[in-house]
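sequence? don't have it. structure:
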């Protein structure tokens, strides 16, 4: 960047103008041009070498990771130093690539995909089974909808999925078309795949508000470095968020303030009919797949409609989103809405409690989990503070519409607790616009921006990435399942007759929800305070209170496993020895039969003993 541009501005260069052109002038300018050329070549080859080298180190670091040693900090405490060296080198290579305007976009794309692989493919490569209990639950829903050809009867706590079945029906259609038996094979790769797909709408969104390539890619990197919430697994929210971002990105492409040239320069706003029809189809897919995302979309479109210049673009989509959501909620989802309308109304008058519900108490949690909670909060607060600072010191960002998009989730944050997760979901929907604002603050556009600026912010990029891995990897001691735990759950689902009762301490048993419409599930840690206190004082009485009436035709099964024990330890919901005391009590109690045993899981079958304590 210091070659031809700096030459004419050098006073020494102007003084040689009186000399006759020839060998002397060429020899005077050659040394000045050679140094930048060599520097540029070194930088270019460094960019090309850092990416494959960092990815190679990352893969080497995964060869021997002692997963059984995970405790308070999950993967953080077992990943070897080579992993962190790879992450630091990858970040440095990206900053180096960003500092050179001649770096081809393919290399920037490669670095971002490398970051996605390092962050989101690591658990998939390390674990022999699918991670995270909710991913297993969603597999069970797809399986149930396949077996019933649609709506699942007697769904109980899973009835919400009958009212928003889009994601599950799409997967069922894919399984029928491919002949696969289950989605478990590709569900494990959902985090990496979903994040990779998200890159396209992010690029379209950012390129719609600036032509500064450095800022666009810097904002993309910041987004992936701060997305700690973990809503990227095999879930309707993952699918709906990807569609949400696609709708918003295409909409920004049509806004009058878009930095991208329009296909028809004579059009001063509005939609080409085919494109609007496609966007409405995406909105419909969101509406039928997830209860919260349509409301987030309506809130975002309402905010973007506030400036008059945007209304020709935003209002048609907003009208479609409101109409489709109202129609769906009044018909298909009416059963769920009617039951929960009282809670919704109560939430509207308690906005402070809705916000506070996301800040869960950490008093009984493990020390490492308390640390993780504060780091998560600190990273989120840092992103918001930096975004606000950009709004103040970068006036041009106020005209982009991104600040409106960033504050759009606030009304929903105050309106509903969403099971204590609304604060996290609001951060998720705020992050795409907030990441761009942070990028605008750290990587200012214009002629004054120095090539070395990305290298200056390298420590901050590392800090953001460090905050992310705490939130994203810190609970892996619970999210990871061993083959023995999967086998224990499969034993129960294969042998439990319809109408059986299945009892666990927590929900952390992979695959136990298969056939959920046929069985009664009880999670002891989630019962009333009176019931959990009885379980702690008298484990046998605490579990048998939920088992009376079990017969040979409809027995009860009690499943205890490593992940459940770890959940109790990390959250502090139950004493660490609860599972061990339960095993000892059931082993000597009438009616209980040990039917499966593994170093990571045990299953007891229970049939109520007849009066007098004889054999049932």
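All right, it came through fine. Fair warning: this is a prediction, and the values are worked out from it, not measured in the lab.

all contacts plus neighbour counts: C-alpha atoms, from now on.
Fine.

same for the helix of greatest length in the chain, what does it pack against?
Assignment by DSSP state H gives helix 23-61 as the longest helix of the chain. Under the contact definition 3 or more C-alpha pairs under 8 Å, 6 or more residues apart in numbering; DSSP states H and E, helix 23-61 sits against helix 81-99, helix 105-116.

So which bits of stretch 215-231 are buried?
The neighbour-count check on stretch 215-231 (16 or more other C-alpha atoms under 10 Å) flags 215-228, 231 as buried.

Centre of the chain to it, how far?
In this view, stretch 215-231 has its centroid 11 Å away from the chain centroid, taken as C-alpha atoms, centre = their mean, to the nearest Å.

Show residues contacting that stretch.
98, 108, 112, 115-116, 199, 202-203, 206-207, 210, 237-238, 376, 379-380, 383, 424-425, 428, 431-432, 435-440, 443-445, 461, 464-465, 467-469, 471-472 (C-alpha atoms under 8 Å, 6 or more residues apart in numbering).

Please narrow those to those residing in helices.
98, 108, 112, 115-116, 199, 202-203, 206-207, 237-238, 376, 379-380, 383, 424-425, 428, 431-432, 435-440, 461, 464-465, 467-469, 471-472.

Restricted to buried residues, select those residues in PyMOL.
The following PyMOL line selects those of the ones in helices among the contacts of stretch 215-231 that are buried, judged by 16+ other C-alpha under 10 Å:
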select buried, resi 98+108+112+115+116+199+202+203+206+207+237+238+376+379+380+383+424+425+428+431+432+435+436+437+438+439+440+461+464+465+467+468+469+471+472
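
ok, for residue 455, nearest residue in space, not its chain neighbours?
residue 95 (5.6 Å; C-alpha to C-alpha, 6 or more residues apart in numbering).

Pasting the second one now:
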């Protein structure tokens, strides 16, 4: 009898935790899939071409397991958190584990800025165009402090882990934001999963934007948690407070007191770290102020955000704002142009990247359509803060092009709200409870994992398809490092594109020329006569100055993928200088070459 009871208990335990089994299985499959990945086989679709079938099987197993666990109420939400963290690892830790070096040119640039501040008492010396980092230094100074505490010489030691780390940290404020509106775990966790499944913009690398966006999420979480009950799902009390017994559920008003201090501190760090995010904070809070019931809660942080942003702009950031005031004013007069600036022509890109461009637009459009569909089909969501937060980037989208990136940033800042709305769309909620089963319940349950996998497919296309130019081999890093170390102060550094790791290192000692960013006349000459274009590009440098030209694998791939210049430009330039007197090959390895010449 005792044996039978024991077997029965084991059987119950197995049935209880069976939905959790896909999590460890998926993680093992993922780790096994990363063995012997041939990074040299990456082509016009990046990692998509070299990740093995086992990797994609792990994604499917993880997604199905998440849906099953979501539908098993007896399992604690810790399991759901485990599935989400596993998804973050599969998406964002894969490049970090596979690549021997830090990926992405802008991450290397930010490493160079931190290094400069570390060695120059917190300032970017001889800044020129980089003076913007002196005017918004918060992120960089924080890293300088971290380096001093840890005894490190450069953030490159940990910068590669920023994408998985930043996305994992984002989970906590996301949960706080979603739970400020509903306690329905299906909506909350589906919204979280959707958020990570459609966040393809790629602003999670080592950057002030990633840092400020995380703080933005925390700030909004603190504000939303204090909103009155009518700002939440029908029938659900404010978190941590008794249900509202008033006639309309809207008479609760909480003063901020000392609890406003963390909100203002978060905003102060945001204001000192990034140009755009403080404006997104103001726009979001301003729209949350529209419902009268929210005003007592939202007004203090909104006033604080306005004051902090204005003071910073009038003092530390005044040089940049004064120099660009005319551009800001002219942008206000062309809202259609600001929106259209994000729709770049795909005609010159590689055919595979044209496909990726359409996938990007399709994924973004699908997300926005599903979110709007929720607002139409789930009326209660229109009375929540997510209605306002979803549309909060629109004023800034209409006001400024932000270098052609505002459309992407608007999408990014709308994603937390969009994720929740899609979660509410696929899980009908009736006064905080699940709707009664209908004849459509079965098909809906089958469609949920299909929708999740379809969105993830779009994410992988968008997020991993440019890795041929974002990935740097050890040889490329070695070549760039050798060039920067050996170029004497005052020398000119020339590259065809910015896809050179460490190109900005010790920038204050060198002139820097990126040929793809030169005036159109020089670019046209580069196509017709690469050698002459090279000399024209350094014409502003004093004659007799030594110059170094670096040609590398990633630069070739950037031109192939983007089409900014003919794909063979790097090879043709290399052929031209290799037979030209005065050019000396001073360094070469499998993926990069460095030539030295003298400006004449």
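That came through fine. Small disclaimer: the values here were computed from a predicted structure and weren't measured.

on that earlier part again, mind listing what's buried in the longest helix of structure 1?
40, 43-44, 47, 50-51, 54-55, 57-58, 61.

for those, which one is nearest residue 341 of structure 1?
residue 58 (49.1 Å; C-alpha to C-alpha).

The closest one and residue 82 touch, don't they?
Yes: between residue 58 of structure 1 and residue 82 there is a contact under C-alpha atoms under 8 Å: 6.9 Å.

would you list every one of the helices in the stretch 451-600 of structure 2?
467-470, 474-486, 520-528, 530-537, 553-562, 569-578 (DSSP state H, counting those that start in this stretch).

mean distance, the fourth one to its aligned residues in structure 1?
Its aligned residues in structure 1 lie a mean 1.1 Å from helix 530-537 of structure 2 after superposition (mean C-alpha distance after the TM-score superposition for structure 1).

so that helix matches what in structure 1?
Aligning helix 530-537 of structure 2 against structure 1 (TM-score structural alignment) gives residues 539-546.

cool, and the longest one?
Aligned using TM-score structural alignment, helix 474-486 of structure 2 spans residues 483-495 in structure 1.

Just the buried residues of the matching stretch, please?
484-490, 492-493.

Tell me the counterpart of the residue nearest to residue 455 of structure 1 in structure 2.
That one, residue 95 of structure 1, aligns with residue 67 by TM-score structural alignment.

contacting residues for residue 535 of structure 2?
Contact partners of residue 535 of structure 2, counting by C-alpha under 8 Å, 6+ apart, are 599-600.

Give me the nearest residue to residue 312 of structure 1, chain neighbours excluded.
residue 270 (5.1 Å).

Quick one: map that neighbour onto structure 2.
Aligned counterpart of residue 270 of structure 1 in structure 2: residue 254 (TM-score structural alignment).

and its match, how many neighbours does it have?
11 (other C-alpha atoms under 10 Å).

same question, residue 362 of structure 1
16.

Need the nearest residue in space to it, chain neighbours excluded.
residue 370 (5.8 Å).

what do you get for residue 29 of structure 2?
Nearest non-adjacent residue to residue 29 of structure 2, counting by C-alpha to C-alpha, 6+ apart: residue 58, 5.5 Å away.

coming back round to it: between the buried residues of stretch 483-495 of structure 1, which is nearest residue 565 of structure 1?
Out of these, the member with the shortest distance to residue 565 of structure 1 (by C-alpha to C-alpha) is residue 485, at 12.1 Å.

List the contacts of the closest residue to that closest one other than its chain neighbours.
Counting by C-alpha to C-alpha, 6+ apart, residue 601 is the residue found nearest to residue 485 of structure 1 once chain neighbours are left out, at 5.5 Å. Residue 601 of structure 1 makes contacts with 484-485, 488, 559-562, as judged by C-alpha under 8 Å, 6+ apart.

swap in residue 506 of structure 2?
112, 116, 484.

Okay, it and residue 275 of structure 2: tell me how far apart.
24 Å (C-alpha to C-alpha, to the nearest Å).

before we move on, what about residue 189 of structure 2?
Distance, residue 189 of structure 2 to residue 275 of structure 2, by C-alpha to C-alpha: 31 Å.

what does residue 361 of structure 2 give?
Here the criterion is C-alpha to C-alpha. By it, residue 361 of structure 2 lies 26 Å from residue 275 of structure 2.

which of those two has more neighbours?
residue 275 (20 against 14).

what's the more buried one in contact with, if anything?
Residues near residue 275 of structure 2 by C-alpha under 8 Å, 6+ apart: residue 136.

What strand or helix carries the equivalent of it over in structure 1?
Mapped onto structure 1 by TM-score structural alignment, residue 275 of structure 2 lines up with residue 291. Assigned by DSSP states H and E, residue 291 of structure 1 belongs to neither a helix nor a strand.
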